[in-house]
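In: Got a predicted model here, sequence first, then my questions.
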Amino acid sequence: MMIERGFDGFPVGGITFLQELMENNNRPWFAQNRARYKDALEAPAKLFLSEVERELMRCFDEAFTGKIFRLHRDLRFSKDKTPYNSHLRMAFFPGGDAHAGQGFYFSLEPEGFVLGGGATGFSPSGLDRFRHQLLDQTQGPAIDSLVSGLVQNGYRLEPAELKRVPAGFEKDHPHAPLLRRKSLTLWRDFTGHQGLIGRGAVGFCMKVFQELHPLLRFLNAP
């Protein structure tokens, strides 16, 4: 009987692979090191994905579908022709709806890792709904307070995409900074990889996802 292998943390060899890929981002080098990638990075990433899916279901009583993004870069419209990403990224979408662009995010980088949650880009209807939530006397202050609290606790918020409040909304609206947004994702950056090495990696990431869950719950509320 085959015993299913469990996730034991991201191996140092996988992190080293990303660091070396950053310095040797070409197809011949990758071809020579493909076996290292498969064993030290791709295989543990798939195990990590499965365990995080299970933990999200257990914690939030809701199914999440994970997705690992391609290591190969899309070069069609890029001036940068390096063929591979030197990071490993994945996302977890509630109900498996990746098109909604709202979920939890993980990125393993050569020098550290990043965890996040929220909406990386609103659909036109989702953006309209979000803006009208901000106008609501109850929901507006609630989401503003939630975002401000996360930022005060060390989460990173990218600058708003718009320089001005969109037409149809008061320029001096109390939630003007949020009205200028076309996405809403909070990120936590970690230097080094200590939190990902060993069996505690999933639990480490879940603590961040639990802190971000109220934001995701607000954005995905019916």
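Out: Arrived safely, thanks for sending. Residues are numbered from 1 along each chain as shown.
In: For the rest of this, base every contact and every neighbour count on C-alpha atoms.
Out: OK.
In: Next, the buried residues of stretch 22-36.
Out: 22, 25, 30 (16 or more other C-alpha atoms under 10 Å).
In: pretty sure the first one is touching residue 86, no?
Out: Read that as residue 22. Yes - with contact defined as C-alpha atoms under 8 Å, residue 22 and residue 86 form a contacting pair (5.3 Å).
In: still on that earlier bit, any chance of TSV for the buried residues of stretch 22-36, columns secondary structure and distance to residue 206?
Out: Listed next are those as TSV, based on DSSP: H, G, I helix; E, B strand; the rest coil; distance: C-alpha to C-alpha, whole Å:
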residue	secondary structure	distance to residue 206
22	helix	28
25	coil	32
30	helix	32
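In: right, and out of the residues you listed, which lies closest to residue 103?
Out: Proximity of the buried residues of stretch 22-36 to residue 103 was ranked by C-alpha to C-alpha; the top entry is residue 22 with 27.5 Å.
In: What distance do you get for that closest one to residue 88?
Out: 12 Å (C-alpha to C-alpha, to the nearest Å).
In: ok, so of the buried residues of stretch 22-36, who is nearest residue 101?
Out: Nearest to residue 101 among the buried residues of stretch 22-36, with distances taken as C-alpha to C-alpha, is residue 22, at 27.6 Å.
In: one more structure, for comparison:
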Amino acid sequence: MLQRSTLKFLKDLRLHNNKPWFDDNRAQYQQAKEDFESLVQQIIDGLAKIDPALGSLQVKDCVFRIYKDVRFSKDKTPYKANMGASFSKGGKKSPYAGYYFHLEPGGNSFAGGGIWMPEAPVLKKMRQEIDYNFPEFESIIGQKEFIRLFGKVNGDSLKTVPQGYHEDNPAIAYIKLKSLIVSHHVPDEAAIQPTIVRDILRTFATMQPFINFLNSALHE
């Protein structure tokens, strides 16, 4: 489980998002970082039982840096007021769909997954997979537990139909998506309970057929 102090650090960072404050509180940051990384390792260990291919992941391959790239952003605050980790074949920079845990106090934490803004060749393959095997895809995202946890598949959508498809295609709503993502809200109090790893893994297990379907498009 996570320590309450980790959530407190992120809350304080949101209020004091500047380098002098961060430098003065670097010890608290280090404790929060280690706490989150411990949780990530526990998630990797649990995922290995669900998907053995993910058991070889290293924490450093999953956790995102807290430092922001502000070169092209209007928001020049230097740090993220959240911690995140991606679990996919090949690590966080791989082209594969995967699982994600996002810790952000204030009711913004979630366990989710899918694929976010893939490169055009990858997205093309996934669109084809959904088009060719739509009944299978529909049955996966139509499962009662899937709907209970995630609602529906989300992502920014194209305003026009991609080349090669037609508006009357039964899968067109998903074919037009530029990302295919699902998420389940995690309340602040739930994040600091002893059951948090178990709860995240159960969420990921429900998501697994969806992830496997997306990745099947990338298999040779």
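Out: Good, I have the coordinates. The structure displayed is predicted, hence computed values, not measured ones.
In: Superposed, how do the two chains score by TM?
Out: For this chain pair, the superposition-based TM-score is 0.88 by TM-score structural alignment, normalised by the length of the second structure; 210 aligned residues with a C-alpha RMSD of 1.9 Å.
In: coming back round to it: need the residues touching each of residue 22 and residue 86 of the first structure.
Out: Each of residue 110 lies in contact with both residue 22 of the first structure and residue 86 under the rule C-alpha atoms under 8 Å, 6 or more residues apart in numbering.
In: and which of the buried residues of stretch 22-36 of the first structure is nearest to residue 75 of the first structure?
Out: So of the buried residues of stretch 22-36 of the first structure, ranked by how close each gets to residue 75 of the first structure (C-alpha to C-alpha), first place is residue 25, at 13.5 Å.
In: what's the distance between the closest one and residue 104 of the first structure?
Out: Separation of residue 25 of the first structure from residue 104 of the first structure (C-alpha to C-alpha) stands at 28 Å.
In: Give me the neighbour count for residue 33 of the second structure.
Out: 18 (other C-alpha atoms under 10 Å).
In: got the contact list for it?
Out: residue 6 are the contacts of residue 33 of the second structure under C-alpha under 8 Å, 6+ apart.
In: ok but it is inside a helix, no?
Out: Yes - the assignment for residue 33 of the second structure by DSSP: H, G, I helix; E, B strand; the rest coil puts it in a helix.
In: Matching it against the first structure, which residue comes up?
Out: Aligned counterpart of residue 33 of the second structure in the first structure: residue 42 (TM-score structural alignment).
In: how near is its match to residue 33 of the first structure?
Out: Taking C-alpha to C-alpha, one finds residue 42 of the first structure at 13 Å from residue 33 of the first structure.
In: next one: residue 85 of the first structure
Out: On the measure of C-alpha to C-alpha, residue 85 of the first structure and residue 33 of the first structure end up 15 Å apart.
In: Same question for residue 211 of the first structure.
Out: Distance from residue 211 of the first structure to residue 33 of the first structure, by C-alpha to C-alpha: 38 Å.
In: How about residue 184 of the first structure?
Out: Distance from residue 184 of the first structure to residue 33 of the first structure, by C-alpha to C-alpha: 37 Å.
In: Could you do residue 196 of the first structure as well?
Out: Using C-alpha to C-alpha, one obtains 23 Å as the distance from residue 196 of the first structure to residue 33 of the first structure.
In: and the residue nearest to the spatial centre of the second structure, helix, strand or coil?
Out: Residue closest to the mean C-alpha point of the second structure, counted by C-alpha atoms, centre = their mean, is residue 100 at 2.7 Å. Following three-state DSSP, we place residue 100 of the second structure in the strand state.
In: Tell me which residue of the first structure matches up with it.
Out: Mapped onto the first structure by TM-score structural alignment, residue 100 of the second structure lines up with residue 105.
In: Its match is in contact with residue 113, isn't it?
Out: No - using C-alpha under 8 Å, residue 105 of the first structure makes no contact with residue 113, being 10.7 Å away.
In: any chance you could map the strands in the second structure?
Out: 83-87, 98-103, 109-115, 180-186 (DSSP state E).
In: Would you check that residue 126 of the second structure makes contact with residue 210?
Out: No - between residue 126 of the second structure and residue 210 there is no contact under C-alpha under 8 Å: 11.8 Å.
In: which of the two has more neighbours?
Out: Per other C-alpha under 10 Å, whichever of residue 126 of the second structure and residue 210 has more neighbours is residue 210, with 26 against 23.
In: Excluding residues flanking it in the chain, which one is nearest the aligned residue in the first structure for the more buried one?
Out: Under the alignment (TM-score structural alignment), residue 210 of the second structure pairs with residue 215 of the first structure. Distances taken as C-alpha to C-alpha, 6 or more residues apart in numbering place residue 118 nearest to residue 215 of the first structure, at 6.4 Å, with adjacent residues excluded.
In: The one you found and residue 220 touch, don't they?
Out: No - between residue 118 of the first structure and residue 220 there is no contact under C-alpha under 8 Å: 9.3 Å.
In: Now for these two: what residues contact both?
Out: If you check residue 118 of the first structure and residue 220 against C-alpha under 8 Å, 6+ apart, the residues they both contact are residue 102.
In: and these two? which has more neighbours close in?
Out: residue 118 (25 against 15).
In: Now for the more buried one: which residues touch it?
Out: By C-alpha under 8 Å, 6+ apart, the contact list for residue 118 of the first structure reads 102-104, 184-186, 212, 215-216, 219.
In: could you dump the residues you listed to JSON lines with distance to residue 46 of the first structure?
Out: What follows is the contacts of residue 118 of the first structure, written out as JSON lines (distance: C-alpha to C-alpha, whole Å):
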{"residue": "102", "distance to residue 46 of the first structure": "21"}
{"residue": "103", "distance to residue 46 of the first structure": "18"}
{"residue": "104", "distance to residue 46 of the first structure": "16"}
{"residue": "184", "distance to residue 46 of the first structure": "27"}
{"residue": "185", "distance to residue 46 of the first structure": "24"}
{"residue": "186", "distance to residue 46 of the first structure": "24"}
{"residue": "212", "distance to residue 46 of the first structure": "23"}
{"residue": "215", "distance to residue 46 of the first structure": "26"}
{"residue": "216", "distance to residue 46 of the first structure": "24"}
{"residue": "219", "distance to residue 46 of the first structure": "27"}
